[in-house]
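Undergrad: Pasting the sequence and the predicted coordinates here, then a few questions.
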Amino acid sequence: MYACSGNANPEATTEEVVQQAEVIVDVTASQFKDLIASEGTVLDVRTPGEWEEGVIANAEKMNYQADDFSSQVEKLDKTKPVFVYCKRGGRSAGAAQVLKEKGFTKVYNLDGGITAWMDEGNEVVK
C-alpha cells in the first residue's frame, strides 16, 4: 500500500501548482479547494462506508480497493485534471499512480486527504 507522500508545498500559489510539469502533484487542502473550482473531476477513492460520512461536493466515487477500480477510471476524461482524495492521502496516492499509468495528463492528490480538508473547516456533503 502507498503511504502519505507529504510532498505538498504549502507555500506554492495555485498558479505555481498548476504550472508544475509533473503529472501527479500533491497539494494542500487550501490549494485543492482553489483547484477544484476549475474544470476537472473530483474523485473520492474511499470505501462506500466512508462516503456515508460525507464527501466533497460533486465528487465522483470510485472505491480504490474495488477489484474493478482500474477499469472504472477509464470512463473519466483523461484530458482534464483529476482531483483525487481519500481519508488521509495514502490510497489517493496509489490511485493517482493508476491514473498516471492509464494516461491521465494531470492528477492533483489531496495531501492529508479529506481529514485535512475538514480540519481546515471545508464542507462535506452527505
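TA: Arrived safely. Predicted, not measured: the structure shown is a model, and the values here were computed from it.

Undergrad: going forward, measure contacts between C-alpha atoms and count neighbours the same way
TA: Will do.

Undergrad: where does the residue nearest in space to the middle of the chain land in three-state SS?
TA: Of all residues in the chain, the one closest to the mean position by CA atoms, centre = their mean is Val84, 1.3 Å from it. In three-state terms, and counting by DSSP: H, G, I helix; E, B strand; the rest coil, Val84 is strand.

Undergrad: same question, Ser70
TA: When classified by three-state DSSP, Ser70 comes out as helix.

Undergrad: just checking, the residue nearest to the centre of the chain touches Ile36?
TA: No: between Val84 and Ile36 there is no contact under CA atoms under 8 Å: 10.0 Å.

Undergrad: what about the residue nearest to the centre of the chain, distance to Asp44?
TA: Separation of Val84 from Asp44 (CA to CA, to the nearest Å) stands at 6 Å.

Undergrad: can you map out the strands along this structure?
TA: Using DSSP state E, the strands of the chain run over residues 24-27, 41-44, 60-61, 82-85, 107-110.

Undergrad: what's stretch 15-28 in contact with?
TA: Around stretch 15-28, the neighbours that count as contacts under CA atoms under 8 Å, 6 or more residues apart in numbering are 5-10, 96-97, 100, 104-112, 116.

Undergrad: Next up, a structure to set beside the first:
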Amino acid sequence: MSIFSFLFKEQNLPDEINILDRDKYKEAISKAKVQLVDVRTKREFMSGHIKGAKNIDFFQGPVFESAFSKLKKDVPVYIYCQSGNRSQKAAKKLVSLGFTKVYDLKGGYMGWCY
C-alpha cells in the first residue's frame, strides 16, 4: 500500500469495503447477477434507483439487519445511497454482521446518471 492510499483511504474503512467509481461499479454490477442494495428510504428509492436494486432502508435498524440476514455473507454485496455517506455507514455495519466483500458506489446515486 502506498503512503497516499494509506493517508487518503476513505474514513479508515475496513479491508472488506471497497469504494468504486461509477464506471467500475456499473461494470461490476452488469457482469452477473449480484446482490445490489439501495440503502436509501423507500421514498428516495421510488424516485429513481439502479435497475435490479433491492431497497433496504438503513434507517430502519432491526428491519435493516433482518433483511440483510437473508443475503449471502460470502457473496459480494453492492450498496449505494444518495451521496455515499449513508452507504459507508451501512457498509461498516455489514462488515460487523459478517459480510466479507462490500462494494460502495462513490458519490452515491446522485453521481450515477446512466
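TA: Done, it's in. Remember, predicted model here, so these are calculated numbers, not experimental data.

Undergrad: Columns distance to Asp67 of structure 1 on top of the strands of structure 1, output as JSON lines?
TA: Putting the strands of structure 1 into JSON lines (distance: least, CA to CA, whole Å) gives the following:
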{"stretch": "strand 24-27", "distance to Asp67 of structure 1": "23"}
{"stretch": "strand 41-44", "distance to Asp67 of structure 1": "16"}
{"stretch": "strand 60-61", "distance to Asp67 of structure 1": "14"}
{"stretch": "strand 82-85", "distance to Asp67 of structure 1": "18"}
{"stretch": "strand 107-110", "distance to Asp67 of structure 1": "21"}
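
Undergrad: Comparing the ones you listed, which comes out most buried?
TA: strand 107-110 (a mean of 30; mean count of other CA atoms under 10 Å).

Undergrad: where along structure 2 do the helices fall?
TA: Remark: helices assigned in structure 2 by DSSP state H are 3-8, 22-31, 42-46, 62-68, 85-96.

Undergrad: Kindly write the ChimeraX command that selects the buried subset of the contacts of stretch 15-28 of structure 1.
TA: Only the buried entries of the contacts of stretch 15-28 of structure 1 go into this ChimeraX selection, using 16 or more other CA atoms under 10 Å:
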select :8,96,97,100,104,105,106,107,108,109,110,111,112,116
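
Undergrad: Overlap in contacts, Val84 and Ile36 of structure 1.
TA: When CA under 8 Å, 6+ apart defines a contact, the residues bordering Val84 of structure 1 and Ile36 alike are Val42.

Undergrad: circling back: save the helices of structure 2 as CSV, and put in distance to Asp15 of structure 2 too.
TA: Output for those, formatted as CSV (distance: least, CA to CA, whole Å):
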stretch, distance to Asp15 of structure 2
helix 3-8, 12
helix 22-31, 17
helix 42-46, 28
helix 62-68, 20
helix 85-96, 9
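
Undergrad: quick one: the counterpart of Tyr85 of structure 1 in structure 2 from Phe4 of structure 2, how far?
TA: Aligned by TM-score structural alignment, Tyr85 of structure 1 pairs with Tyr80 of structure 2. Distance of Tyr80 of structure 2 to Phe4 of structure 2, computed by CA to CA: 25 Å.

Undergrad: Fine by me, we can end here.
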